[in-house]
Structure formats: structure tokens, C-alpha cells
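**Student:** mind folding the following:
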Amino acid sequence: MTEASARATTVGLTGAQLGPPSRLPAYAPVRPRPFPQVDAAAPPQMRERVARGRLATPLPYGLRSDYDRGAHPLRLPGVVLANDQARVTILPTLGGRVWSFVDLTRGRELLYVPDQLRFAAFGLSDAWFAGGIEWNFGSFGHTTLTTEPMHAAVVPAPDGSGEGVRLWDWERTRDVPFSVDLWLDGPRLMAATRLVNLDPEDKPLYWWTNIAVPETDGTRVLVPATHAWRTDYRGVLSQVPVPQPGGDLGDTDVSRPAASHFAADYFFEVEDQVGRIVTAFEPDGRGFAQTSTAALRGRKLFLWGRGPGGRRWQRHLGGDAGRYAEIQAGVCATQLEHDLLPGGGSISWTECFTGVDLPPEVVAGDYAAASEAVRAAVHEQASPERLEQLHATWLREVAEAEPGESLHVGSGWGRTELTLRGSSAPVGMPFPAAASGARGAGDDGSATLLPLAAGEPVDADPLRPPLPGVSNRWRSAVSALAGRPDAGWWPLFAEAVHAHLDGDAERARDGYRRSLAVTPSAVALRGLALLSDDVDEADDLLRRAFELAPHERRLVTERLEKLVAAGRFTRVLDVEAALPDEIRRHGRTRLLLATALAGLGATDRARAVLDDLEVADLAEGDNATAELWWQVSPGTAVPERLDFRMSRDDPVEAS
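**Tutor:** Now for the predicted structure:
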């Protein structure tokens, strides 16, 4: 076996163009999720963890909602980790996603890789894409880091097998730096993760590793478990037997994702096991497996189902690459829970991803027997004892080693956050100041707020202002500066944002007005508009905001949404007619136009808009296109391209 090597490269893809993060603060989650109704069988600790840690906003991250549905030629920074048995491709500008994992000994790609890069509003900060292995850190949902850059550098593999790759950055919703070290153990991909809480207070802890695997009519997901916690899009978390949950699912075997009709999550009860696994197999015995050390306690299957929404979403996200399912591993039993990372503490684990093969008759056999056979096969490649030993070696010899050759530069926020604290970086995770010209470096706002972190005034551009931090440390720093005569407009605006998030409307209005008195800005005008109960006042404020920041398409979307909600449909048509062509063509604008036309009774015109409507930034569970179709074409079937229904509770016809 040759030693593994790591190098920077460029990855050529086709897909959507992704715009920069919005500089407009998000005052609520992209997709508000109510707390689930939890089964009476749930233990008290699970209930406690379900009630903990939800994020009220993706701040300080900006929304990534400007993307299209085009098939543009893309050239993305990449990192390749390879030996003579495997080749792994990583996308450091997209959250460190492992985009491809080719097992050269088996001659096949082990992951689901879309044929185009497509986004949808599934992430905590909007844009998310399917495929590969993703590192979900932060809170319930796809991480805010999905489309953010990561630092990447060469590190040694702990088993002496050559070079590995370290990915690291600072996750800002939790204020926790973390790293993921990747290396190859023959044809197997290893990943050792470390989260470090530098602060004295406990932090909510959420981590799930999501693996997209190809799904065919015969795919079978095998996990040694008799029960799972099931949730779908109806807000209930219930304990069910597996592989046949029964109830309204009848005799459906959920170990075969293609057998299910609607989307669902199955969190397998495996916490009492040693060497937990989750696997996916094809009928010919070809499989993929994940296993880990003890800290990753949860294992999960997500299936889209064969209903209209599942089929449509698969094509929306994956193009012509076929269907996929997700097998996952996390720190809690379910994704609805948050554990705690103690103040001054850390947590780490090591995962193994590998191809595995079994006789077809074993894969097709009794679920319990097949799962036990799979466990034995996986442990033969990566036994719990060997993984724990390898993890201990990594912790002792590599985890805190300084990274070598830089392969990509991540955000500058680590340096700014450390300056705010007067702290040093965790050993092995250097956070340099943003360096222009470095591979991956760009303007992320961190350099603008670096003086504030040190107690100095901020020179913020009102056209592209940095988003304010929302932690208590940032609030204290902002308040201290806002009280100074040389504060400038931005600290006053940031104080208003904090009041807005706290629900203190009067204090927020006062802050926005004080900021505007110093320097006009679209962000402060918008803040006032969102707080206004007068639709005409809000409309005028958002109009003025867009005049100041015509690059912020969301200002138009929010303006039209307010008018639609107030029933001002004629006004929607007037505003839409005066918009720049690029914004008029945007799918979200056209959806709001069609909604207004339907509200005016102009069903033919609304249907004409729907005839070629494509909305890039739809979210899971969003039935707006189907419901609008039924409004203008009652009694007719929803065209497949508009049908994203994912739950058996979704309407089946217009009411």
C-alpha cells in the first residue's frame, strides 16, 4: 500500500450559482420547528434534551438564499486525499463536505454524488445541497456551515499511513471551535473530530454526521436494533419496532427505503451497544458502513419515500443522479435533542467509513440475522477495540499537532472571537487574521469587527455591513461602544438588532432611528419595517431600503410578502412591474406574483405564471406551489414539478 497524500485541487462541476451571504439579519429561523409531541415511552433525559438548545435565529450567520437553478460550469476549490486503495474529494468552501469517496479496490463510488450542485432552503442559514458526507454541528437542522469556508491543512495520519487532512473553524452560533481530521486506513476513510469549549459556561451540544448513499428499489439499510424513534413531518416523536413499525404504515419494511411512501426519520435504539454501526446494502451484497468510537451514540435512517414529494425533492436536489437515502450518526439518540458540552471541556470521537460486502442471500435474509452478520463484517474491518486504540493514538499524537501545509483558508472569525475573549486558540487549531490573497480568503466581515473585539470603534460600510454577534460577549462589547460619542452608526444598529431579537420593539425602534440619524442604511430601515404594524409604512420603509441596497433581493421578497399577507394584491402587481428584470424573474418573486393574481381572481394569469414556475429556495414541507395550484385549478392534479408534499397529512386536493 502506498502512503496517502493530500493536495489542493480544483473540482469541476455543473450546477447552481450561489450568491454571497445576505447582510440582512435573520430575526427568526429559516424554518420554525415546533417542539415535537414526544412519546410517553421517552425517558426523562430524552425529554430534557429535546427541550434544550433550539436556535432562535441563525445569527451571526447571514442567510444564503440567493441561488438559481442553472447548470453553470463551476470550478470549486477542492482537496484530494488519496492512496492506491481509495480517493476522497473534499469541498472546503462548502463546509468541508466529503463530495466523493471512491474505493479503488472495489472500483466504485461509495457515496451518492449528485450530477449537479443544487441548493434548497433546508439549512439553518437556508442554502443546503445533497450528497456526500456532511458534518452537522450546531443545532437541529443542516449546519450554518453548509456553505461556509473551512480551514484545511495537511496533518500526519495517526497510524503512520501518510498524510491526512485537518478541517477546522469556529462555529459561531455555539461559539465552539472544532476540527475534523481525515485520513485513509487502506481503503477506509477515517475521521477524528474534536470540539473544544473555551468558555466557562456549558454549551448545547449537537452533532450529526450525515452520509448520502445511493438508493435503488432493492437498497436495504441494516442496523442491529429492534426499535427506533420515528418522526415524520407531523410533529410526533414515537417509539416503533423495526423493521416493521406497523400502525398506519401497515406491513411496510422500513429497512427498504423504497418501500415507504412518505418521508421519515428512524433513530435506532443502539445506545447500549459497543461498536455501533449503520449500513446500506444493494441486493448483490455491495454495501457501505459507518462505525465509530463510543461518543457517537445515535444512528439514523432518513428516507424520502416514494410519494409525490419524495420523488420531486430527489430530482430537485439530485438531478438525474438517481435517488438517495441518508444514514447518519450523532451524539444523542435523536436529532431533536441537544446534549451539553461543559464549560472548559471538550469531546472527541473517531469514525470509520468503509465499503463492505456480504453474500446476497445474507443481505436479503431475516432482518435481525442480516444485521448481526453485517455487524460482524464491519467489526472485522474496524473493531471497537481497534477504533478506541486508534482514537487514543490520535488524541495523544495528532489532535493537538500544529497543521502543516495550508490547503485552504477558512473564515477570519476564529481570530476575531479569540480577540474578543483575550484567549489563545486551541492547540492544533490556529486562527490567523483574514489574509487577502490566500487560497479561499475573502471578505467575511471578521476584519471589520476585529477592532470592536478589541474595544475600538468600527468602520462599517452601510452598503455591506457585518452582521452583529448575538452572544453575551458581543452584546457587552457592542453596548460599551454604543455609549461612546465616536461610536458611529453600526453599534447603534447592532444594539437595535439585539433588542429586536429580545422582543423589545420600542428599544429596537429607538436604536434603528438613532442609527439612521448618524448614517442612512438599508438594514436599519428594514428593521423598522419589520416592526411596523402599518402596512403602508412598512412598504415605504422597505422601498427606501431597497433604493439604498439594490443588491439585496430579500428586501423585495419581504416587501411583497408583507403586501400579500395584508391582501394588497393590486399593490403587489404595481411593485412587481417596476422591479429590475433579474428580480422579476426570480422564482420567489414569481410565486408571490402568482399568489397576488390568484387573490385578485385572475386565475388564468396566475396559472400562466405557474406553468413554468421554478422556485429555487423552497424548504422541506413547503406546499405553497401545490396549494396555489389547487386555488387556481380546483379539482385537477398538481403537476409533478410543483408537487413537494412529504407527509400523509398534507392536503390531497383543494378545499
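**Student:** can we go C-alpha only for contacts and neighbour counts from here?
**Tutor:** Fine.
**Student:** so for the chain, the centremost residue is which one?
**Tutor:** Nearest residue to the geometric centre of the chain (CA atoms, centre = their mean): residue 142, 2.3 Å.
**Student:** quick check: residue 152 vs residue 430, distance?
**Tutor:** Distance, residue 152 to residue 430, using CA to CA, to the nearest Å: 11 Å.
**Student:** of those two, who's got more company?
**Tutor:** The neighbour comparison of residue 152 against residue 430 (other CA atoms under 10 Å) goes to residue 152, with 31 against 16.
**Student:** assumed the more buried one was part of a strand.
**Tutor:** Yes: Residue 152: assigned to a strand according to DSSP: H, G, I helix; E, B strand; the rest coil.
**Student:** and this one, please, so the two structures can be compared:
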Amino acid sequence: MTQFQLSSITIPVSPVGPENPLPPLRTLPDPRGGLELAAADAEMAAQLAYGHVDSLLPYTFQDGYGREREERELRTAVLDNGVLRAEFLLEYGGRLRSLVHLETGRELLHKPPFLQLANLGLRNAWFAGGVEWNLGTFGHTALACAPIHAARLTRPDGVPVLRMYEWERMRRLVYQLDAWLPPGSPVLLVHVRIVNPFAEDSAVYWWSNAAVPQEEDTRVLAPARQAYHFSYDGRLRRVPVPDWRDTDQSYPGRGGPATDFFYELPRASRPWIAALDAAGAGLVQTSTEQLRGRKHFRWGTTDAGRNWQDWLSGPGRPYTEIQAGLARTQLEHVRLAARSSFAWTEAYGLLHADPALVHGPWSEATDHVAGAIEALLPAATLLAEHDQAVELARAVPEEIVHVGSGWGALERRALAKRRSRALNLTATPFGDETIGRDQQSWLSLVRKGSIPTPAPVLPPSSYTVGPEWRALLEAADKTWFTQFHLGVNLYHAGDREGARVAWERSLECAENAWALRNLAVLEPDPERAADLYARAHALSPRLRPLTIEALHALLAAGRTAQALALIDRLGPKDRWHGRIRLLECRAALDSDDLARARRVLDTGLVVDDLREGEDTLDDLWWDYHERLNPTGAERVRAEHPLPCRYDYSVKQY
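**Tutor:** The predicted model follows:
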């Protein structure tokens, strides 16, 4: 008999901290820019060209965390059928944190003993481990560190179902995950449904990312003979599987740098991917055919790869990822037609296969594993489970067991104002009781046509964007606050001149750091931008994100002395923050104060939100030593190798 219960775990957690109140105006990086697409077919080329979003709005950045961890109780939902025990984190995007095979006690997923945040997500904060559900655009979902709605349902055969759902604000989509464990089932089943309730098509990005333990003999297999590989030289390559560059790439623990491979699965084959150990056992993921893509990501065995894994999981806990997506690569988006949905069913379980065949020639290994998967979960059984899940997916929840954000409820209220019932979805109810502090001001705008105006010294806490919200703001009283938010909406819509006018009107109503900062982002002249940032920072000197942006602006304008003076005035909490110390080192180098730069480098520079792919630590180290010994870059690098503690560069393949 399957059990469903609410529970909790207590582990060391890196707190998310305060969200960055500054609207994310700078354009999201487009990894497709300048990409050489000779290896892409017509379908892939079209999907690579479609759907990229320029802005993270209406989300804000989550960059207020550090490397300090504190014991915290986290709420979970647990499914247990006596064969498997599945544990979901309800406060962190519904992440499947643990999947245990009960007879053997084997944990099938990579499960760090703590939750450490790092800058790998769309909103910055992200953590390793488990299975994450990525909806939005290229990168880890904006909802990775956000609560999710959860409910209980019961299938006609009496099996309990955990439903998790949320409103994805960037794409304006509803998604739900129904998870269940049939009695005696060797696999966890997850039915995913993405709903576009509106009259316009939407671009959809989805990847289910499973982190699994990595040993030297762990082998990742998928039914493919070729894969796509993106490299930092701007090329999309179609490469053979598994042997490429004189290496069997299917063994992530045997060497090589960080990289990923997107497998080209034949259309006629059953989609699956597995990570199996020396004994031929490990996690397998398979799905119905809608979930077409499969990917293998590895951190590699370089110093940089080990440093990232040690940071995220602790020393001696390497992991690799096996992933499944709607498209063949993660740079593509798939078109979801108006008022329609995508739906598929995934399965996760422990696979046992013959180790001699698993670690033999590729074609024999994949054929054997495909047969083992069919024995574990026949395709016909998975399809039958999917058909039942499709029926249940529209059922009304029996009990709400956890509350996510109030943004879905707010959007439903805004739509109702225009006599639209697009978000009145009974399967995923967004009730008024979920509306919280961040939504209250916007609810006032919907109900009364006005929004409370806070003191200009207080930073905005949340944002809404889109034509409907822009119209409401245009009709509201002209205060510094409404004009500020109107400018954000106009900027998001691509009207930069309209945004500038709105922010200047905001300043006419009241001097405020927030409009000044936004005007600085708009300003193409580095000197004027630095002036605007200096004015903004003077009004809010204790907001760390604003301090960091102001320092970047001062350095871009060549005002290194002013940047260093600003740093010297900071309070201890900001003065010794890793990102600010990094900027101090940069300013010291640019002003030829090598002694000050050395003090920073020698005391150990730890940047809590170092970005994957960011090379600033490398650049500082080499720049310092080349200025100290101007004998040529090649010789300096040979004589002063980058210390291991500063090696986080994954740009090697």
C-alpha cells in the first residue's frame, strides 16, 4: 500500500537572504549569439532561433546568500510504496531531493548533506542534488529556490497522488507535476503538464535534471550514436558517441573538463538515459515520447570541476547529471499553441543490468540496457499509466497541503477584472488566500486603480510587467512609485525612451535612488552613468547590490580612486564581502596600487556568487602578476600558476 505524508528534514542550509530589489534591466545573455549552426538540421535551427527572452522580469535576482549555513527545518512531501521512498522539497521548487530503493537502502540520487547556494540559476541562487524541474528559458529555473503549491489527490484505484503546481511568470504558463508510486512499482512516476491558457502561442523550455553519484566506473548510456556538443569557441558540433577526441566520453569520472552532450535519439526509439555503476546498477530515467531530448552533463575531473563540486556538495562527493527535455538541446524553445498544453509522463527507478555488457561495446551496452528497461517498466505499462494520469490531471485537488506564491492568484484577479477566466483552472487553484505582502500593492492597483506610495527611501519589493499592468499604471495617479514602475514596464516592452521619460518624472515627484539607478543603466556614456550611480548610492549607501553596480560603473568610467574611496567608507558587512573585495582588487590594479591588490589576493578571495563560466578570479591573478613582472604573459603564467583555490574556469572544451 502506498503512503503519502507531509514531513520535514533538518539540514544545514545556506539562506537565500534578501532578494535584490533592483529590477533586472540588463539583457539576459543569449548563448546562441554567434553560434555556428552548420550541424543543426532545419527543425533545430528554427527552434534555436525562437523564443529567447531578453529579460528576467518580473522576477528579481536572489543574490543575498553566502557560504555560511545554518540548521533549518525544511518541509517535505513523501511517497512510499515499500519499494521506493521519494522525498520532495516543497519550499524549493518541488525538487525531488531523495529517491531511495528500500530493499537495498540505496540512494539513487546525488543528495548533498547540506543545501549550499551558488550562482548557477536564472535568478542567481541554485543548489545541487536531486531532480529539478526546469521551466522558463535556457538555464536553471527561476523557481529553483521558491515555494510551490502542493495538493493531495487519490486515483480511482486508491493510489495517493502528490500534485505540485505554480504560475511561471516569465512565460505566463501554468505547470503541474503529479507524482505517484503504484503499489509494488519499481519506478516513481511523474506526470508533467504545461498549460498555456491564453490566446497567443508561447515558447516553452523544459528540462528535468537528475543529479546522480559519480564514481570512476559510472557510465552514462542513452540510445544514441551521435550527440550535439556546444563549446566556448561558438560552435555546435555533431560528435560521435561515445568515443570522441580519443576518449570514451560516457565515463564522466575518468578525466576531462566540464562539458555536456545532447544525445540525438532516433525518433523510433524509446527515450531513456541511465547512469550505471561498475556493477551495472543505478538510476534510469525514461518517459513517454513527448519528452524527446536527453543530455549528460559532467563537471569533469579538473581542479575547476572539483572546486565547483566541493563548494556545492562537500569534498569527496562528485556527481554527474542525466537530463531529459522537450527539445534536443537546451538552447532551443518549443512552440506551445494558444489555449493548449503539453503533457508527458516520466519514470525514475533502480535498474540492474549485466555489468559485462554495460561496460562493453557501446551498441551492445545500449541494446542490453534498453531490454532491461523494458523488463523493469514495459513501454505499454508506462503508456497506460500516462493515459490514467491525463485523466486525473484535470481533477480538482482533494486537499491543499502547501502554499506557493500568490502571483497566480494576483494574475487571476487581474484577468477577472477584464472578464477573463483564463486562470480559473480547477486542477491548479490559485486562491485569494495565497496573496501575500508582495502582491498586496498590485492587488490594490487591480481593485482600486491606485497603488500605495511608499517613502522614496524604501526600495521596491516586487514587479509586474505586461500590457495589462502597463495600462493600469498609466491610468493610476502619477507618483514617484507609479512612474518608476511604469518605466520598468516600458523598458521591458522595448520602449527605452518611454522608460527614460517615466523615470525622469519619477524623480520630479521625489528624489529616489531607484529611478536614478535605472537611468544609469540606460545611459550609454560611462561618465554620466557613473554620476547617476553616485547620486543613487548616496541616497541608499547600505544596499549591497546598488553598491556593487555603482562600483562597476565607476570602474567603467576609469574612476578607480573614487571606487576605492567608496569601498573604504563601507561598513564591515559590505566592506569584506567577496564580490566587493574582488572589485577592490580590480580597482587597485587599474590604479597601479599593486600592494593593495596583493593584500586582497594573498588573504584569499572568496566570491559567494561567482558565476559558472566567470573568469574574473583568473583575470585578476594573471593581471596582477603580469603588472608585477612585465616579462610576457606566457612566461608569467608558467612562473605563477593559478592557485587551485582560484580555479573555477570551466571554459576548456
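**Student:** before we move on, back to that, in space, what's closest to the residue nearest to the centre of structure 1 - neighbours in sequence excluded?
**Tutor:** Distances taken as CA to CA, 6 or more residues apart in numbering place residue 123 nearest to residue 142 of structure 1, at 4.5 Å, with adjacent residues excluded.
**Student:** the counterpart of residue 469 of structure 2 in structure 1: how many residues sit nearby?
**Tutor:** Applying TM-score structural alignment, one finds that residue 469 of structure 2 aligns to residue 474 in structure 1. The tally of other residues near residue 474 of structure 1 (other CA under 10 Å) stands at 20.
**Student:** how about residue 474 of structure 1, secondary structure?
**Tutor:** Judged by three-state DSSP, the three-state class of residue 474 of structure 1 is helix.
**Student:** mind listing what it touches?
**Tutor:** Contacts for residue 474 of structure 1 (CA atoms under 8 Å, 6 or more residues apart in numbering) come out as 420, 453, 468.
**Student:** could you check how many residues crowd around the aligned partner of residue 95 of structure 1 in structure 2?
**Tutor:** Matched by TM-score structural alignment, residue 95 of structure 1 corresponds to residue 93 in structure 2. Neighbourhood size, residue 93 of structure 2 [other CA under 10 Å]: 24.
**Student:** if I look at the closest residue in space to residue 93 of structure 2 that isn't next to it in sequence, how far off is residue 584 of structure 2?
**Tutor:** Residue nearest to residue 93 of structure 2 in three dimensions, not counting chain neighbours: residue 144, with 4.9 Å by CA to CA, 6+ apart. According to CA to CA, residue 144 of structure 2 stands 31 Å off from residue 584 of structure 2.
**Student:** what do you get for residue 138 of structure 2?
**Tutor:** Separation of residue 138 of structure 2 from residue 584 of structure 2 (CA to CA) stands at 32 Å.
**Student:** got it, and residue 204 of structure 2?
**Tutor:** Look at residue 204 of structure 2 and residue 584 of structure 2: by CA to CA, they are 41 Å apart.
**Student:** trace the residue nearest to residue 142 of structure 1 over to structure 2, please.
**Tutor:** Here residue 123 of structure 1 is matched to residue 121 in structure 2, going by TM-score structural alignment.
**Student:** test my guess that its match contacts residue 137.
**Tutor:** No: using CA atoms under 8 Å, residue 121 of structure 2 is not in contact with residue 137; the gap is 10.7 Å.
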